[in-house]
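Visitor: for reference, the sequence and a predicted model appear below.
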Amino acid sequence: METVGSVIARTPISPASVVRRPPESTMAVESKEPDGNVHQETELSNLAKQLSAAAERAAARDASLSREELADFASKILDKLMGDSYLLAKDFFDEFLPDTDDPELLERARQANAFAKGRGENPFKGLSRDQLSLIIYDESGAFTINERRAARVERTEQHNEWARYIIDKMGAEYRQTGRNDQGLHEILDFYNSLPRIEVAQYGNYEADINMQLAMHEVEWPEFNTSLIDMLAHEWKPSEPPVTPEQPDPAADPTGKAPD
């Protein structure tokens, strides 16, 4: 029977951690009032403007699609970002830059390309999960393929770290009480807080969790394995394994693969 450690060991890990700080989405600009006082004006960065526009598009998309349709849409997006179509055009994506003269957009695209080759930091490290989801599933062309892949790597690491946290918490709760009520409620709250397009990918998770809550006695090893599968199954790698002679371009410098 699989143990917690064995399942965690095969859960993909990516180069970042749970949200630590908000993105630098604004910058203050000083100006003088007629009376000589300094007035602070806030100017949105390009990223903040892009995220705002992406949020509007996501809201319209989510309102027009059913849960099943959203799950299908998300599956197609992830295949586009991580599947054969990406691998066949990888050389092109690794050099692609947006058609703009804006130095901020160009620099971020270059950083995403470098990150895809394992040569730099993730440009979206530290963004919130909601913001990362906006980038990943945005089909407007506002973000390059490698930017969207970088956002997915960061989101996957945040999910993996949360999964490790909740598994440890539920293990401790079960040892103390023989039940997992608090942990299961926390899982339910967590999934209900996710962007709608991510919620759609987890199938009928609400019924699964409520069924576990209704059970008075659950054998921990069997329950734990099913829980890990529920937490991590959708995040398994969608790319073929990479041999040591051909490193994964989306991995971080330590060699950890994306989800």
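Guide: Everything's here; your move.
Visitor: rest of the way, CA atoms for contacts and neighbours
Guide: OK.
Visitor: who touches stretch 64-83?
Guide: Defining contact as C-alpha atoms under 8 Å, 6 or more residues apart in numbering, one finds that stretch 64-83 is touched by 62, 85-86, 137, 145, 148-149, 197-198, 200-201, 238-239.
Visitor: mind listing what's buried in it?
Guide: 67, 70-71, 73-74, 77-78, 81-83 (16 or more other C-alpha atoms under 10 Å).
Visitor: buried residues, whatever helix or strand A58 lives in. List them.
Guide: Under the criterion of DSSP states H and E, A58 resides in helix 46-64. For helix 46-64, a neighbour-count test (16+ other C-alpha under 10 Å) marks 47-48, 51, 54-55, 58 as buried.
Visitor: following the chain past it, name the next helix or strand.
Guide: helix 67-82.
Visitor: got the angle between that following helix and helix 46-64?
Guide: 140 degrees (axes from the mean of the first three to the mean of the last three C-alpha atoms, to 10 degrees).
Visitor: how about the strands in the chain?
Guide: For the chain, the strands defined by DSSP state E occupy 26-32, 38-44.
Visitor: packing partners for the first one?
Guide: The criterion is 3 or more C-alpha pairs under 8 Å, 6 or more residues apart in numbering; DSSP states H and E, and the helices and strands that strand 26-32 contacts are strand 38-44.
Visitor: helices or strands next to the strand it packs on in the packing?
Guide: Using 3+ C-alpha pairs under 8 Å, 6+ apart, strand 38-44 sits against strand 26-32.
Visitor: use this one as the comparison:
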Amino acid sequence: MVENIRSNGLASGVPSPSGVQRAVASPDAKATGELQAEPHDGPELSSLAKQLSAAAERAAARDASLSRKELAAFASAVLQKLFGQTYNVAKDIHDNALPDTTDPELLERARQATDFSNGKGENPFKGLSREQLSLITYDESGAFTVNERRAARHESNVQHERWSRAVIDRMSAEYQRTGKSDQGDLEVLAFYNSLPRIEVAQYGNYEMDILLKSKGLGIEIPDVRLSLFDLMVNEWAEEADALEQDQPANPQNPESDKKL
């Protein structure tokens, strides 16, 4: 249902004016978990592209006004709203919510997101880029319904799991060959740094641990290889379980349930 989004159109946070299109995996994307878009000749800017352009402006203003710690707290509150007990309490309200518009595209997408949230039909945001999904998930303006934002986060979870499985395989192969996982560490760090700022903020300063280890500074940091990677994988796995079971999740404090 959703028209697709040109992935390079959000390099500056704004969708391409040529239209919206789905992102698809490329050979290079397999290494990073990123998605690229199919060529598209549509001349018109879709309703979704317009929404994402406005959401990107709001996100840029938000990110500029909050410290890393404040941004992490904001993200935690948003994810609790989308996946915590407050969602379950108001589920009927969310399932009946529709955007205040007469645009048939926006109305149909909201209905599709609700169907998806209830185990029926396809995710309307399937195939969008990680940055685009983040814009939808954390947008508090009311432009997207709660169920749309949950659907966007679910697609992020799917992409994250795909990436984590691939990088685990590469790190394991590297360790078997060399007894180390230096390249894997750097790949995890590169992926981490490629995330939207609001997602990076939620992981603390784990990049410093990996940088210290990778540069061979001789500083003993226990389980550095696993610290960031496990945090990233376990956090998103917990949230995916919460989405499936409609149980509260605590994305800001994965340490409480993390098994290392």
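Guide: Arrived safely, thanks for sending. Every value quoted in this text rests on a predicted model; they were computed, and no experiment measured them.
Visitor: closest to Q212 of structure 1 out of the strands of structure 1?
Guide: The closest of the strands of structure 1 to Q212 of structure 1 is strand 26-32. By C-alpha to C-alpha, the value is 44.2 Å.
Visitor: who touches that closest one?
Guide: Defining contact as C-alpha under 8 Å, 6+ apart, one finds that strand 26-32 of structure 1 is touched by 38-45, 48.
Visitor: export those to TSV and append columns for distance to K32 of structure 1.
Guide: Below are those laid out as TSV (distance: C-alpha to C-alpha, whole Å):
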residue	distance to K32 of structure 1
V38	5
H39	6
Q40	9
E41	10
T42	14
E43	16
L44	20
S45	22
A48	25
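Visitor: which of those sits closest to S133 of structure 1?
Guide: Distance to S133 of structure 1 across those (C-alpha to C-alpha) is lowest for A48, with 14.1 Å.
Visitor: for R164 of structure 1, which non-adjacent residue is spatially closest?
Guide: Leaving out its chain neighbours, the residue that sits closest to R164 of structure 1 by C-alpha to C-alpha, 6 or more residues apart in numbering is I8, at 7.7 Å.
Visitor: what is the burial count for that neighbour?
Guide: Using other C-alpha atoms under 10 Å, I8 of structure 1 has 16 other residues around it.
Visitor: check the gap between it and P195 of structure 1 for me.
Guide: In this view, I8 of structure 1 and P195 of structure 1 are 25 Å apart by C-alpha to C-alpha, to the nearest Å.
Visitor: cool, R57 of structure 1 as well?
Guide: Per C-alpha to C-alpha, R57 of structure 1 is found 13 Å from P195 of structure 1.
Visitor: report the buried members of the contacts of stretch 64-83 of structure 1.
Guide: Applying 16+ other C-alpha under 10 Å to those flags 86, 137, 145, 148-149, 197-198, 200-201, 239 as buried.
Visitor: of all those, which two lie farthest apart?
Guide: The largest separation in those, counting by C-alpha to C-alpha, is between Y86 and A200 at 23.7 Å.
Visitor: give me the most central residue, structure 1.
Guide: The structure's structure 1 has its C-alpha centroid closest to R155; by C-alpha atoms, centre = their mean the separation is 2.0 Å.
Visitor: isn't S156 of structure 2 right up against R130?
Guide: Yes: in this structure S156 of structure 2 lies within contact range of R130 using C-alpha atoms under 8 Å: 6.2 Å.
Visitor: run through the residues that contact the residue in structure 2 that the residue nearest to the centre of structure 1 lines up against.
Guide: The equivalent of R155 of structure 1 in structure 2 is S156 (alignment by TM-score structural alignment). Each residue near S156 of structure 2 by C-alpha under 8 Å, 6+ apart is listed here: 130, 133-134.
Visitor: cool, and F116 of structure 2?
Guide: Per C-alpha under 8 Å, 6+ apart, neighbours of F116 of structure 2: 122-123, 151.
Visitor: reformat those residues as TSV; add neighbour count and distance to R177 of structure 2.
Guide: Shown next, in TSV, are the contacts of F116 of structure 2 (neighbours: other C-alpha atoms under 10 Å; distance: C-alpha to C-alpha, whole Å):
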residue	neighbour count	distance to R177 of structure 2
E122	14	41
N123	23	40
A151	29	40
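Visitor: any idea which of those is closest to L189 of structure 2?
Guide: Scanning these for proximity to L189 of structure 2, where the rule is C-alpha to C-alpha, the winner is A151, at 26.5 Å.
Visitor: so who does that closest one touch?
Guide: Neighbour list for A151 of structure 2: 113, 116-117, 123-125 [criterion: C-alpha under 8 Å, 6+ apart].
Visitor: filter those down to the ones in helices?
Guide: Here DSSP state H is the test, and the contacts of A151 of structure 2 give 113, 116-117 as lying in helices.
Visitor: ok, the closest residue in space to D248 of structure 1 that isn't next to it in sequence - how many residues close by?
Guide: Nearest residue to D248 of structure 1 in three dimensions, chain neighbours excluded: V242, at 5.8 Å (C-alpha to C-alpha, 6+ apart). As a burial measure, V242 of structure 1 scores 11 neighbours (other C-alpha under 10 Å).
Visitor: and for A112 of structure 1?
Guide: When counting by other C-alpha under 10 Å, one arrives at 30 neighbours for A112 of structure 1.
Visitor: so it sits against F143, correct?
Guide: No: A112 of structure 1 is beyond contact range of F143, at 10.2 Å (criterion: C-alpha under 8 Å).
Visitor: for D101 of structure 1, state which of the contacts of strand 26-32 of structure 1 is nearest.
Guide: Comparing the contacts of strand 26-32 of structure 1 against D101 of structure 1 with C-alpha to C-alpha picks out S45 as the nearest, at 15.2 Å.
Visitor: what about the closest one, distance to P195 of structure 1?
Guide: Per C-alpha to C-alpha, S45 of structure 1 is found 23 Å from P195 of structure 1.
Visitor: same check on L227 of structure 1?
Guide: L227 of structure 1 is 21 Å from P195 of structure 1, where distance means C-alpha to C-alpha.
Visitor: again with V153 of structure 1
Guide: The value you get for V153 of structure 1 to P195 of structure 1, if C-alpha to C-alpha is used, is 17 Å.
Visitor: higher neighbour count, these two?
Guide: V153 (27 against 17).
Visitor: re earlier: how about the buried residues of stretch 64-83 of structure 1 in JSON lines, adding distance to F190 of structure 1?
Guide: Below are the buried residues of stretch 64-83 of structure 1 laid out as JSON lines (distance: C-alpha to C-alpha, whole Å):
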{"residue": "R67", "distance to F190 of structure 1": "18"}
{"residue": "L70", "distance to F190 of structure 1": "19"}
{"residue": "A71", "distance to F190 of structure 1": "18"}
{"residue": "F73", "distance to F190 of structure 1": "22"}
{"residue": "A74", "distance to F190 of structure 1": "19"}
{"residue": "I77", "distance to F190 of structure 1": "23"}
{"residue": "L78", "distance to F190 of structure 1": "22"}
{"residue": "L81", "distance to F190 of structure 1": "25"}
{"residue": "M82", "distance to F190 of structure 1": "25"}
{"residue": "G83", "distance to F190 of structure 1": "28"}
